[in-house]
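*Asks:* Sharing a sequence plus its predicted fold:
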Amino acid sequence: MNGVTGRMGTNQHLIRSICAIRAEGGVRLADGRRVMPDPILVGRNADKLKDLARANGVTRWSTDLNTALANKDDTVYFDSASTGLRPKLIHQAIAAGKHIYTEKPVAPTLSEALDIYEAAKAAGIKHGVVQDKLWLPGLLKMKMLVDSGFFGRILSVRGEFGYWVFEGDWQAAQRPSWNYRKEDDGGVIVDMLCHWRYVLDNLWGEVKSVSCLGTTHIPKRWDEGGREYKATADDAAYATFELAGIDGPVIAQINSSWTTRVRRDDLATFHVDGTLGSAVAGLTDCWTQARVNTPKPVWNPDLPQTIDFFDTWEKVPNNRDYDNAFKVEWELFIRHLHDDTPFRWNLLEGAKGVQLAELGLKSWAERRWLDVPPLKA
């Protein structure tokens, strides 16, 4: 596990996924056997690695990636390091014969992402990309509504993601400073359009075209050491997508911003309108409004609104247990390795996310709509 000393790598991948799986006795296979992950933590800071390993009952750690990759007993390479280093590190792991599981974006550019995929395919190894939001309880409920035909013909999707990330002067920022430096592969478009690609493709329809406007609303920030720096990457993106829905075209709009204050149900919400009903999903909950329960407001700006619109929606019940989204995908990947079960969230799917981010940046630069061509791999 390379690069897991960062916030996401520590909390979601190590503690809530691998350590949680170990605490449960491993991943159960089809024949009843269990696979127990035995992680070795790899990174550059020995003190951080030692402390992280000790705190989580992990016995192995190293600052020497080459030596770790040389161990034949360690069959999977997981990458949560910086995006810029990822292609080189993954190629190195593929050359060492490791299966690959990696965070996104899988590479800074589409060409690099496709190179990684082709190398993995040529090597005959198995590979996967983190696409965690597909297993969030709110989006699983949304997927259930889509599959049940609740919406009728889906018309549109409106997504709102983000929150106010403090600048770091009088209150510490809750995101790392590299996120706001283009030269360090930062930017909300590169970060979030990779997510939106797999969310849109898997829930409402394949992305066919994109129009995106990015901006840097906050031009200067302060880093982890309290030093002022220039924000060179976009901190907000306003994107529109055309989707190939099952019953016809779907229009999707998603705002992604680290410069907005939240007055909605969750840090990310997706509002879907269809001919027979609508739904709004957050990270954990989902609300519905069927055609027969839709209120009939009349526009009258001279009188206060008498309808409590929030009260006219019904929450989808928790009719099943929901596990951590990252852990769910880790378990699916481990079963893919040992039971050869299908696992479609691979490096090619990861490349699709990089493709959409590249096209989003190009759309912004050229101020125009761009088609999203199929990837030829």
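*Replies:* Done, it's in. Numbers count the residues shown, from 1 in each chain.
*Asks:* Could you use CA atoms for every contact and neighbour count after this?
*Replies:* Noted.
*Asks:* which residues in this protein form helices?
*Replies:* Under the criterion DSSP state H, the chain contains helices at 7-8, 20-23, 46-55, 65-70, 86-95, 110-123, 137-148, 188-203, 325-339, 347-366.
*Asks:* Make CSV from the ones you listed and add distance to Gly225 to it.
*Replies:* Formatted as CSV, the helices of the chain follow (distance: least, C-alpha to C-alpha, whole Å):
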stretch, distance to Gly225
helix 7-8, 17
helix 20-23, 33
helix 46-55, 18
helix 65-70, 28
helix 86-95, 26
helix 110-123, 33
helix 137-148, 37
helix 188-203, 22
helix 325-339, 30
helix 347-366, 30
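*Asks:* Give me whichever of those helices is most buried.
*Replies:* helix 347-366 (a mean of 23; mean count of other C-alpha atoms under 10 Å).
*Asks:* Output the contacting helices and strands for it.
*Replies:* helix 110-123, strand 127-129, helix 188-203, strand 206-215 (3 or more C-alpha pairs under 8 Å, 6 or more residues apart in numbering; DSSP states H and E).
*Asks:* putting a second one here so we can go through both:
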Amino acid sequence: MSRDTLRVVMNGVTGRMGYRQHLVRSILAIREAGGIELADGSRVQVEPVLVGRNATKLADLAARHDVREWTTDLDAALADPANDIYFDAQTTAGRKPAVLKALAAGKHVYVEKPTAETVEEARELVAAAEGTGLVVGVVHDKLYLPGLRKLARLVESGFFGRILSVRGEFGYWVFEGDWQTAQRPSWNYRSEDGGGIAIDMFPHWNYVLENLFAPVRAVSARVVTHIPERVDEQGSRYAATADDAAYAIFELDGGVIAQVNSSWAVRVHRDELVEFQVDGTHGSAVAGLFDCRVQPRVATPMPVWNPDLPTELRFRDGWSPVPDNDTFGNGFRAQWEEYLRDVLAGRPHAHDLSSGVRGLQLAEAGLESSASGRRIELPGAGR
């Protein structure tokens, strides 16, 4: 594709994530830098076209950020041959029909996850994209975070030896909305609107685990609703019908065991909102959003269990920081840049719609495990 400007139809940017990460910190930041830089040093500019249901909000965003075009008519935006890419960050319930329309209109597609409400629907999107020659991508933002990029370096270098286990902790306290305004939208806590932490976070954990370590082959999980009632944006009380915490054991290829806790009802006592500890025969690491610290085999202390005496070891002091050795930008922007280069080159994006299927497979398996009390093996389809 040879273009001076890529026009991106952006649906759902009036929401928190769509606005902050995808519009402001990604597309507008790329535009401000003069466009996406290619291997030969040339640049291709990007221009957003805002789409949504609320004309007032869209007009305000467009005026605030000098965006020339916005519309509440998605069909018209997709019918415009000047538009190249369709991006979807709206609520999950509206994603499948919009993506199908975009593919039928011949637009390249980049979507948030989960890509659909069910595995079956996600597979429909994969089938619709097959053979079209269009470049399709799914947001895998956490792989582009500085902390996980450092962790990936360690894995690739063989630092861990044989990896034994992964332990992940994610979450924070989301206020109920009564005396303190909630920092997440109320639909997140209504299953009828596509809410729930398992359907939200398990697709993330799937791509993190399969890209850094190995594919997930089985899951044992328990999902719960710790806070049964919340207050919405209008100040009305509502029943929380979706899970706000999920506790899972994931079995990976090669015998690696990953334990990941996800919760919107936990108070944070760690350095970052998400942390992964990886233990291997030759060393261990703890990685968060930005930092990564290691303890190699040769520097591992020898604790001795003695409940009668306080330990004199300061365990955190035995870990060393992994240096940046690079300039790390916003993770969302980094993947946007990679995706846009793939569109311009006409090559497949590494994280395609099939990865969205696998993420939903893990989420559905986790929910089934919780409901049945059984360990659920994942199918190999889509891998």
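*Replies:* In hand now; what should we look at? From a predicted model like this one, the values you see are computed outputs, not experimental measurements.
*Asks:* quick one on the thing from earlier: out of the helices of the first structure, which is closest to Arg175 of the first structure?
*Replies:* helix 7-8 (9.2 Å; C-alpha to C-alpha).
*Asks:* which part of the second structure lines up with that closest one?
*Replies:* Aligned by TM-score structural alignment, helix 7-8 of the first structure falls on residues 16-17 of the second structure.
*Asks:* post-alignment, that stretch versus the first structure, mean distance?
*Replies:* Stretch 16-17 of the second structure, aligned to the first structure and superposed, deviates on average by 0.4 Å (mean C-alpha distance after the TM-score superposition for the first structure).
*Asks:* quick one: that stretch to chain centroid distance?
*Replies:* 12 Å (C-alpha atoms, centre = their mean, to the nearest Å).
*Asks:* go on, stretch 278-287 of the second structure?
*Replies:* Counting by C-alpha atoms, centre = their mean, stretch 278-287 of the second structure comes out at 23 Å from the chain centroid.
*Asks:* which part of the first structure lines up with that stretch?
*Replies:* Going by TM-score structural alignment: stretch 278-287 of the second structure matches residues 272-281.
*Asks:* The aligned partner of Phe151 of the first structure in the second structure: how many residues sit nearby?
*Replies:* Under the alignment (TM-score structural alignment), Phe151 of the first structure pairs with Phe160 in the second structure. Using other C-alpha atoms under 10 Å, Phe160 of the second structure has 22 neighbouring residues.
*Asks:* Next: the one 5 residues further on.
*Replies:* By the criterion of other C-alpha under 10 Å, Ser165 of the second structure has 19 neighbours.
*Asks:* give the contact list for the nearest residue to it once chain neighbours are set aside.
*Replies:* For Ser165 of the second structure, ignoring the flanking residues on the chain, the nearest one in space by C-alpha to C-alpha, 6 or more residues apart in numbering is Ile257 at 4.8 Å. Residues near Ile257 of the second structure by C-alpha atoms under 8 Å, 6 or more residues apart in numbering: 164-166, 249-251.
*Asks:* For Gln277 of the second structure, see how far away Ile257 of the second structure is.
*Replies:* Per C-alpha to C-alpha, to the nearest Å, Ile257 of the second structure is found 12 Å from Gln277 of the second structure.
*Asks:* And Glu112 of the second structure, by the same measure?
*Replies:* Glu112 of the second structure is 26 Å from Gln277 of the second structure, by C-alpha to C-alpha.
*Asks:* Show the contacting residues for the closest residue in space to Gln21 of the second structure that isn't next to it in sequence.
*Replies:* Nearest non-adjacent residue to Gln21 of the second structure, counting by C-alpha to C-alpha, 6+ apart: Phe332, 6.3 Å away. Neighbour list for Phe332 of the second structure: 21-22, 25-26, 139, 141, 144 [criterion: C-alpha under 8 Å, 6+ apart].
*Asks:* between the residues you listed, which has the most around it?
*Replies:* Val139 (24 neighbours).
*Asks:* Identify the residue of the first structure aligned to that residue.
*Replies:* Aligned partner of Val139 of the second structure by TM-score structural alignment: Val130.
*Asks:* quick one: contacts for that match?
*Replies:* Val130 of the first structure neighbours (C-alpha under 8 Å, 6+ apart): 101-104, 326, 329, 345.
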